[in-house]
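Q: Take this sequence and fold it.
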Amino acid sequence: MQNQPTIATVIVTYNAREYIGKCIDSLYKSSVSTAIIVVDNNSSDGTDQIVQNNFPEVKLIQSSVNLGFGKANNIGINWALANQAEFVFLLNQDAWLEEDALSEMLAVAAANPDYGILSPLHLQYDSQSWHQGFHRYVKLFAPALLEAETELSTIYEVNFVPAALWMMNSTALKKAGGFDPIYFMYGEDDDLAARIRAAGFKVGVASSAKGHHMEKSISDRGISVKRLAAKYFGHYTAVLKHSKHNVIYRYLSITKSVIQDILTHSSRGSHKEAKARILAFWNILQIIPKIELSRQKICCEGAFLNIVSAGAIDRENLDRILASDSVAGADR
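A: Predicted structure coming up:
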């Protein structure tokens, strides 16, 4: 591709030794070049050493704590924007791209500058079958994409697509901002997609590009109470942040809804569901001032980003950069 826009790929890792080699290797094999930034969330399985030893060209940023998905991605996004990347691609540690995926997405982005987020097709990790998580959203927002007999369009607009494989343009990021670190896991990608749409950009799927993502087989029945609570925390936080009602109405409404859910699940014997909602709501009560501060901050351009000078993000001053965030992630 002539005059290829600059693109940087951000990979957040946590105990990813099983996947990280294939993930990064797919970028090395890409038909277009990309800078690669790995932000390691204090892995204990040697993931960071694998990156250091096998991929020395990769920019590795090592955190001494687990920052969560969104906050760690913000570190990589900051580095990419500080180094003048025109596009930032977020790639899950358990995902990989086909050779022409970046090239195809850059071509689609060039023809559709009003799209702030572009995603390739999400396929199973080791096959050409649909990733079921992706399939659910596409079936809801762009069912024509799933019809084999229909000639595919270049791009399909959707309200949301999972952030396992996201390409964002820098203009949208600088306007809408990065991930809100109030979410540790679950809900941060929904939140950012909504803010990018609110900033006047679209979210879409580039049908000619393909990525592969490991399918998580765990269901809510097999999930731990703590992890299930994190899902509900994300949902409650999003409702409180984005509702247009006043503060009293918002918190009374969410309290009523949570109590009804707890009573319903308790009466049905779904004690884990009830406990998860109680834990999620308790965590919400602990950080009401942070939620309200976050609600105010999303109105600001570049929210939750701290774009430093090129090359300034290193392990020595990572703590200083993290400390500059005005909204901390919830401990859950």
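
Q: C-alpha only now, for contacts and for neighbours.
A: Will do.

Q: The strand ranked longest in the chain: what's the following helix or strand?
A: Using DSSP state E, we find that the single longest strand of the chain is strand 202-213. Remark: after strand 202-213, the chain's next helix or strand is helix 225-242, criterion DSSP states H and E.

Q: Which other helices and strands does that following helix contact?
A: helix 247-267, helix 271-286, helix 288-297 (3 or more C-alpha pairs under 8 Å, 6 or more residues apart in numbering; DSSP states H and E).

Q: just the angle between the first one and helix 288-297, please?
A: Which is helix 247-267. 120 degrees (axes from the mean of the first three to the mean of the last three C-alpha atoms, to 10 degrees).

Q: how much space between residue 225 and residue 269?
A: 15 Å (C-alpha to C-alpha, to the nearest Å).

Q: the more surrounded of those two?
A: Between residue 225 and residue 269, counted using other C-alpha atoms under 10 Å, residue 225 has the larger neighbour count: 20 against 11.

Q: JSON lines for the helices and strands packed on helix 225-242, including distance to residue 56?
A: Converted to JSON lines, those look like this (distance: least, C-alpha to C-alpha, whole Å):
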{"stretch": "helix 247-267", "distance to residue 56": "49"}
{"stretch": "helix 271-286", "distance to residue 56": "40"}
{"stretch": "helix 288-297", "distance to residue 56": "37"}
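
Q: got the contact list for residue 133?
A: 162, 215 (C-alpha atoms under 8 Å, 6 or more residues apart in numbering).

Q: what about it, which helix or strand?
A: helix 132-141.

Q: That helix: what's the following helix or strand?
A: With DSSP H and E, the next secondary element past helix 132-141 is strand 155-158.

Q: run this one through as well so I can compare:
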Amino acid sequence: MQKQKLPLVFVIILNYNGKNKLNACISSVLHSDYENLEVVIVDNGSSDSSFDDARRDFPKCHFIKSSKNFGFSRGNNLGLRWALEKFADFIFILNNDTLIETTTISTLVATMKKMPKAGIISPLIFKKNGKDVWFAGGKIDWIRMRTEHILENGFSTPRKTEYISGCAMLIRKDVFKKVGLFDERFFLYYEDADLSLRASRRGFELYIVPAARIVHLEQSSTENAAKTYWLVVSALLFFKIHANILQRTWHVFYLAARRTKNIYDLFFKKSRTAEEVRRAYRDFKTISF
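A: The predicted structure is shown next:
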């Protein structure tokens, strides 16, 4: 098929201090067998040389640099707005610590063309060893207020899922027209579940495509303490936005129990994790969303 007849795909790679991973990710994308492809690197205020190195090594890519770390949602939205202005048909959000196969994007696009109701789809995502599954679908646990990765991958055709991980998600442009971009109230975590849920509630279907595969190296740019803090804050925000009245009533009691355990852990186990969770609960009450 001629390049001009293929849907235009923009790959958006958000980077923050990715010196030891960004170039490998870009290189894997540029080795894709899909021809009508543009690559956009959005730098989230990195303090290392990763952005400049990539701009030097990959002059045909597009580069956007922010003045500071705006988080996952706002950072990716910089690239999304630019890509949509350039008439993208599909946008592939991709973590900078991933490696894709040559057929990953073409397989995903072919799936989208066959399944017009699909709004967001994901490849099967493996851990660094290439054997163990990191993401084969996602579940939203409305009782325990968390999202969970499905790890079972014994399926050969696209499978529906409740949410798609922001690690790698191919999104139809119509999704953004109907539900908007990533919600920038989410600095880190749960923005993918939020977009997925908004899309599914507007009639779009979400799928995992096992024939498309990537490897997630899991080289996080977020320290453990910050990760714990933002996981809790974003979870509180997500369930505040999306839970129904009965679920919210249950969450009052559930959170009270969680806080009681957290206080016990903080004072008797001297846990740094418990300290970050307690700080997240406290700050959530004062943050203006």
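
Q: Provide the TM-score value for the superposition.
A: With the length set by TM-score structural alignment, normalised by the length of the second structure, the two chains reach a TM-score of 0.85; 276 aligned residues with a C-alpha RMSD of 2.7 Å.

Q: Specify the local secondary structure of the spatially most central residue of the second structure.
A: By C-alpha atoms, centre = their mean, the second structure has its centre lying nearest to residue 166, at 1.3 Å. Recorded secondary structure, residue 166 of the second structure: coil (DSSP: H, G, I helix; E, B strand; the rest coil).

Q: Let me know the secondary structure of the equivalent of residue 181 of the second structure over in the first structure.
A: Aligned counterpart of residue 181 of the second structure in the first structure: residue 178 (TM-score structural alignment). At residue 178 of the first structure the chain is in coil, as set by three-state DSSP.

Q: and if you look at residue 247 of the second structure?
A: helix.

Q: what ranges do the strands span in the stretch 51-200 of the second structure?
A: 62-65, 90-95, 98-100, 118-126, 133-135, 138-141, 146-149, 159-160, 168-172 (DSSP state E, counting those that start in this stretch).

Q: could you dump those to a markdown table with distance to residue 277 of the second structure?
A: Below are those laid out as a markdown table (distance: least, C-alpha to C-alpha, whole Å):
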| stretch | distance to residue 277 of the second structure |
| --- | --- |
| strand 62-65 | 32 |
| strand 90-95 | 26 |
| strand 98-100 | 29 |
| strand 118-126 | 29 |
| strand 133-135 | 25 |
| strand 138-141 | 19 |
| strand 146-149 | 14 |
| strand 159-160 | 32 |
| strand 168-172 | 28 |
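
Q: Figure out which of these is closest to residue 237 of the second structure.
A: Smallest distance to residue 237 of the second structure across those (C-alpha to C-alpha): 11.3 Å, for strand 146-149.

Q: Mind listing what's buried along the closest one?
A: Buried residues in strand 146-149 of the second structure, counted by 16 or more other C-alpha atoms under 10 Å: 146, 147, 149.

Q: Could I get the residues you listed in TSV, plus columns for distance to residue 100 of the second structure?
A: As requested, these are exported to TSV (distance: C-alpha to C-alpha, whole Å):
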residue	distance to residue 100 of the second structure
146	28
147	24
149	20
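
Q: Tell me the one of the residues you listed nearest residue 21 of the second structure?
A: For those, the nearest to residue 21 of the second structure is residue 149 (23.4 Å; C-alpha to C-alpha).

Q: nearest spatial neighbour of that closest one, skipping sequence neighbours?
A: Leaving aside its chain neighbours, residue 149 of the second structure sits nearest to residue 138 (4.7 Å; criterion: C-alpha to C-alpha, 6 or more residues apart in numbering).

Q: Now check residue 50 of the second structure against the first structure: what is it aligned to?
A: Match for residue 50 of the second structure (TM-score structural alignment): residue 47.

Q: Next: residue 80 of the second structure.
A: Checking TM-score structural alignment: residue 80 of the second structure goes with residue 77.

Q: where exactly do the helices run in the stretch 1-150 of the second structure?
A: 22-30, 50-57, 71-85, 104-114 (DSSP state H, counting those that start in this stretch).

Q: Please name whichever of the helices and strands packed on helix 225-242 of the first structure is nearest to residue 230 of the first structure.
A: Here helix 271-286 is closest among these (C-alpha to C-alpha), at 6.5 Å.

Q: tell me the angle the closest one makes with helix 247-267.
A: Using the same axes, to 10 degrees: helix 271-286 of the first structure against helix 247-267 is 160 degrees.
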